[in-house]
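[1] below is the sequence, then the predicted model.
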Amino acid sequence: MTKQLSDILHGVSYTTDEVVSGIAIRAVVADSRKVEPGSLFVCVKGLVVDGHDYVAAAAAKGAVAIIANRDRMQTLSRDHSLPILWVRDTRKAMGNIAAAFYDHPAAGLIMVGLTGTNGKTTTSYILEEVIRCAGGNPGVIGTINYRYGGGEFPAPFTTPEPLELQRLLREMVNSGVTHVVMEVSSHALAMYRIQGLLFDVALFTNLTRDHLDYHFTMEAYYQAKKRLFVDYLKDSGVAVIVVEASEDDWGRRLYDELSAARKGGLGALIACGLGIAGCDISAHNPVFRCGETRVAVQTSRGQVDVCSNLVGTFNLKNIVAAVGVAAGLRIDLASVTKALAQTIRVPGRLEAISVPGCQGLPSVFVDYAHTPDALQSVLTTLRQLAPARLFVVFGCGGDRDPGKRALMGEIAGRLADVVIITADNSRSESTESIMSEIERGVVMAGMERLDNHQKGDRGFALISARVQAIAYAIDLATAADIVLVSGKGHETYQITVKGSQFFDDRQEASKALAAKVQKMNNEGGE
């Protein structure tokens, strides 16, 4: 693919002393290692390295033009003869340039953006089925993977960087995708990864404590999320907001602020909630059973009778959110009802783990819950299933918000009967130090330590090796108990100071269950 530089600069405000006409661009890159002859090199300042320091390297590999920040005019290397185009923010410019380079693929798609702390991934799976049942051909960009054209592809980021994102959208258009459901992270919004896109429908699921190592305050976190609706939603677009009953709910605040801004007759605003008066989409008096949720969801166009395999209040909110997005897309209620009746399996989201061979095993679930609110939600849901004892195995990530560690410990100690504190992705931090911070919260909840891993009815233990922690919990549990392995969900790696290595909670839980079956069989034969 070759484009003229002047053609891919539309919408980009820049200054230069050079002539840009007649310069052919074969690739747009932000990594000097990926430069090839004919590349436009965009200098992006990252968290660790700054692309402005690699201009000479890009020039040596065949770059034909440079995009750089204006604040580097006095310090940028000039050991080359390449034209430099100066912009205010190279990240923002890169989004627009990438969209133009790939011929604005989103223009041929119906775009749905999902943002919020929790619920995005499950909602994306529901919407994928809704769009399919309505006759559309969905593509999904999200945390677990990217899905389109019958294929599934690894997801390095929840929301890709602009160049990868626009390339992906172009491939989706070429494969016949009609609707794209995209999880939009707060990092992506803060870093302009979706610059150059406008969405037809945008959903806000919730906002709870997470990513404060990056945003520092909840207010800054909220403002990043709000940008999806203020900067990236079409004037005719529909904003769908999940609201809670509490007055200090972030969703309620967003709804009120968008309502005030949209009095001029811009696109619609849809409020979704559970038993909350005044909501456009509402669910009342749900019935939860093991493996089943039944509820009637009221909409302005009629009632959706839901019978879903997704269980728990938090999943009901995801269902209501999906119904709201479907309303924004003007999808008929029959298609919505049909989609919600399908078995929807979301990898690592309250995923049941089982092995053949024995009926006397505990119920084991793997979930991605890695925030205080998510952990509380999933433990509350499992507690409603009335186990004899509820086990939870979890840790917290290193080099991330340390303030949530004790909070999650307190939640686990309050809602579970047996808590096994272990490693998550410790990264550069000490696993033992992280576990100690979690332990403080567990003790605050009034839970006592299980000395020498004694088989008590209630208590906590610290086992730093995650594989051993999972095995211990499953070995200790009985057929009447439930074991939750939380924090990593679908992830197939564990990151330590030594780097990344393969690790899958689902695989380790399956191994532990198989070992328990073998142990029970051996004991039964003695």
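    Right, received. Where do you want to start?

[2] going forward, measure contacts and count neighbours with C-alpha atoms only.
    Noted.

[3] roughly how far apart are residue 23 and residue 97?
    Separation of residue 23 from residue 97 (CA to CA, to the nearest Å) stands at 15 Å.

[4] of those two, who's got more company?
    Per other CA atoms under 10 Å, whichever of residue 23 and residue 97 has more neighbours is residue 97, with 29 against 17.

[5] let me know the helix or strand that that one is in.
    Per DSSP states H and E: residue 97 is located in helix 90-101.

[6] so after that helix, what's the next helix or strand?
    strand 110-115.

[7] which other helices and strands does the helix holding residue 97 contact?
    With contacts taken as 3 or more CA pairs under 8 Å, 6 or more residues apart in numbering; DSSP states H and E, helix 90-101 sits against strand 65-69, helix 162-174.

[8] helices along the stretch 301-450 of the chain, start to end?
    313-328, 333-340, 372-383, 404-415, 431-444 (DSSP state H, counting those that start in this stretch).

[9] mind putting the ones you listed in CSV, mean neighbour count included?
    Shown next, in CSV, are the helices of the stretch 301-450 of the chain (neighbours: other CA atoms under 10 Å):
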stretch, mean neighbour count
helix 313-328, 24
helix 333-340, 20
helix 372-383, 20
helix 404-415, 24
helix 431-444, 20
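
[10] for residue 6, find the nearest of the ones you listed.
    With distances scored as CA to CA, the stretch of the helices of the stretch 301-450 of the chain nearest to residue 6 is helix 313-328 (37.1 Å).

[11] check it against this one:
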Amino acid sequence: MVTLRPSHTQPVALGELATQLGLPAPGSAVAVAGVTLDSRSVRSGDLYAALPGANVHGASFAAGAAAAGAVAILTDPTGAEVITGAGVDLPVLVVPDPRAVLGGLAARVYASPPAGLALVGITGTNGKTTTAYLLDSALRALGQQVGLVGTVETRVGPTRVKSERTTPESTEVHALLAAMHEAGCATCVMEVSSHALTLHRVDGVVYDVAVFTNLSQDHLDHHGSMERYFQAKASLFTPERARHGIVCVDDQWGRRLAADAPIPVTTLAGGAEADADWRIIADPDDPAAFALTGTDATLDLRSALPGDFNRVNTALAALVLLQLGHDVDDVVAAVRTDPHVPGRMERVTPTGGGTAPLAVVDYAHTPEAVAAALAALRGHTAGSIVVVLGAGGDRDTTKRAAMGAAAAHGAALVIVTDDNPRSEEPAAIRAAVLAGARSADATAQISEIPDRREAISAAVAEAIRRGPGSAVAVVGKGHESGQDIAGVVHPFDDRVELQTALDAWCGGGA
């Protein structure tokens, strides 16, 4: 497990941390140089946070943490009893909810967020990763060292580490911010998930700019309702978490957020007729070109990725750059830099080139994202669209039928297959998606091929059979390089499998 931290920290007395928590100072003089909640990541001088887990309490690993060099432990009353029973001889800070105070402690130990590092936090159901990569690309074009934290990877300057979740735990977040500052980064661009906001992962961070892309059904297994999901997102746009907001008002949630946010907000609308500070005016002759028009300026921009939603993502990135103080002309030039956004409307071609159907992989895993991806693809093909999709197990079950319906409305052929079934029965997940597709008032053909590799190959073959101008969209997993089946992650990359199928059916471009 790779954990990125600064190479140097100024140790903080454990007594100072106890005082911060309102606890009496421990009797021993202990200095804390790092913080972690993962016993496998403990380094000498660390405060180990032993948190209650879904199956095992982190206090069960306290002895191992002590052996690895931990100098103190933060836990709850239950954890304290476990630690005492295990005979671990370390100072213990006991609070009712250790997760809720962990961000503040990590911020103190890592002196984070560091002065001079501009922070951008991006939230929303769809578009977080694309907007983050657009910003990263533009900032690099402006000559900056950039830190990136998100669904695909974490970057500290040139160093890259594959991400385990969209937003890391608070201990990692503050360590990363300190490491970015140490590496000379001028800006950190971070995807901020709703889970991160409700589970205290970004506590202690105040973003210079917070960005809202959109809100649609997702993660209701965690939040329980759209209202609670919205409130989680809206909490980013408070003085405790951000100084300025940029909000897309194309949906009801964005309009509500812009009206109610207690911080200054700049609004963006995807159409010329909408009421907003900035509006997108599409070029009728060029789907990639558009004008971003505000009260005092107009920026002539181009979207490097297809679809109306990517014009919005591009405009959001431009507005962030303006808010950070970059010159208009520099912003236009920087945003025109062509980024690589892994698994987001990512085109896949045969190894040897040659004639093949237009084929893309996209991370779309909500009804709205599936519809938007297929609509974007429709703008680039005159033939039939064949879509391969499934739905993830152990996640929001209520969106599965709607995903199937969205696919049926946007494609000529829908091939339902397995995504990441995780601990659920794959056939039951497919049945829900199939039911939605078949109930849609659409003319699409519906097919079921459980094996995802076979489904992708069949989609390419069918697109070829349907003739020139046809296209293939493989949606749901995007950049992911594994398929989780019954707790075992098997190597599987939609981009690799799609290219293999194109090579097989198109003769490798020969």
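    The structure has been received and is ready for your questions. As the structure is a computational prediction, the values presented were derived from the model and not from experiment.

[12] mean deviation, the helix holding residue 97 of structure 1 versus structure 2?
    Compared with structure 2 after the fit, helix 90-101 of structure 1 shows a mean deviation of 1.7 Å (mean CA distance after the TM-score superposition for structure 1).

[13] quick check: residue 337 of structure 2 touching residue 137?
    Yes - if you go by CA atoms under 8 Å, residue 337 of structure 2 and residue 137 touch, sitting 6.8 Å apart.

[14] in JSON lines, list the helices of the stretch 301-450 of structure 1 along with distance to residue 219 of structure 1.
    As requested, those are exported to JSON lines (distance: least, CA to CA, whole Å):
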{"stretch": "helix 313-328", "distance to residue 219 of structure 1": "23"}
{"stretch": "helix 333-340", "distance to residue 219 of structure 1": "35"}
{"stretch": "helix 372-383", "distance to residue 219 of structure 1": "17"}
{"stretch": "helix 404-415", "distance to residue 219 of structure 1": "16"}
{"stretch": "helix 431-444", "distance to residue 219 of structure 1": "25"}
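
[15] of all those, which one is nearest residue 18 of structure 1?
    Among the helices of the stretch 301-450 of structure 1, helix 313-328 sits nearest to residue 18 of structure 1 (CA to CA), with 46.6 Å.

[16] give the aligned range of the closest one in structure 2.
    The aligned range for helix 313-328 of structure 1 in structure 2 is 308-323, by TM-score structural alignment.

[17] which residues does the matching stretch contact?
    The contact list for stretch 308-323 of structure 2 (CA atoms under 8 Å, 6 or more residues apart in numbering) reads 127, 130-132, 134-135, 209, 211, 213, 246, 248, 268-270, 280, 288, 290, 292, 302-303, 305, 328, 331-332, 335, 372, 376.

[18] now swap in stretch 485-500 of structure 1 and tell me
    By CA under 8 Å, 6+ apart, stretch 485-500 of structure 1 touches 144, 347-349, 364-370, 375, 392-396, 424-429, 470, 501-506.

[19] just the residues you listed: which are in strands?
    Among the contacts of stretch 485-500 of structure 1, the members falling in strands (DSSP state E) are 364, 365, 366, 367, 392, 393, 394, 501, 502.

[20] buried among these? Need that as a selection in ChimeraX.
    In ChimeraX, a selection of the buried entries from these looks like this (16 or more other CA atoms under 10 Å):
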select :364,365,366,367,392,393,394
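
[21] tell me the one of the ones in strands among the contacts of stretch 485-500 of structure 1 nearest residue 17 of structure 1?
    Of these, the one sitting nearest to residue 17 of structure 1 (CA to CA) turns out to be residue 501, at 49.0 Å.

[22] quick one: contacts for the residue most central in space within structure 1?
    In structure 1, the residue lying closest to the centroid (CA atoms, centre = their mean) is residue 143, at 4.7 Å. Residue 143 of structure 1 makes contacts with 121, 155, 157, 158, 159, 183, as judged by CA under 8 Å, 6+ apart.

[23] what do you get for residue 422 of structure 1?
    393, 394, 395, 431, 435, 462, 463, 464, 465, 466, 469.

[24] tell me the counterpart of it in structure 2.
    Using TM-score structural alignment, residue 422 of structure 1 pairs with residue 417 in structure 2.

[25] map residue 494 of structure 2 across to structure 1 for me.
    Match for residue 494 of structure 2 (TM-score structural alignment): residue 505.
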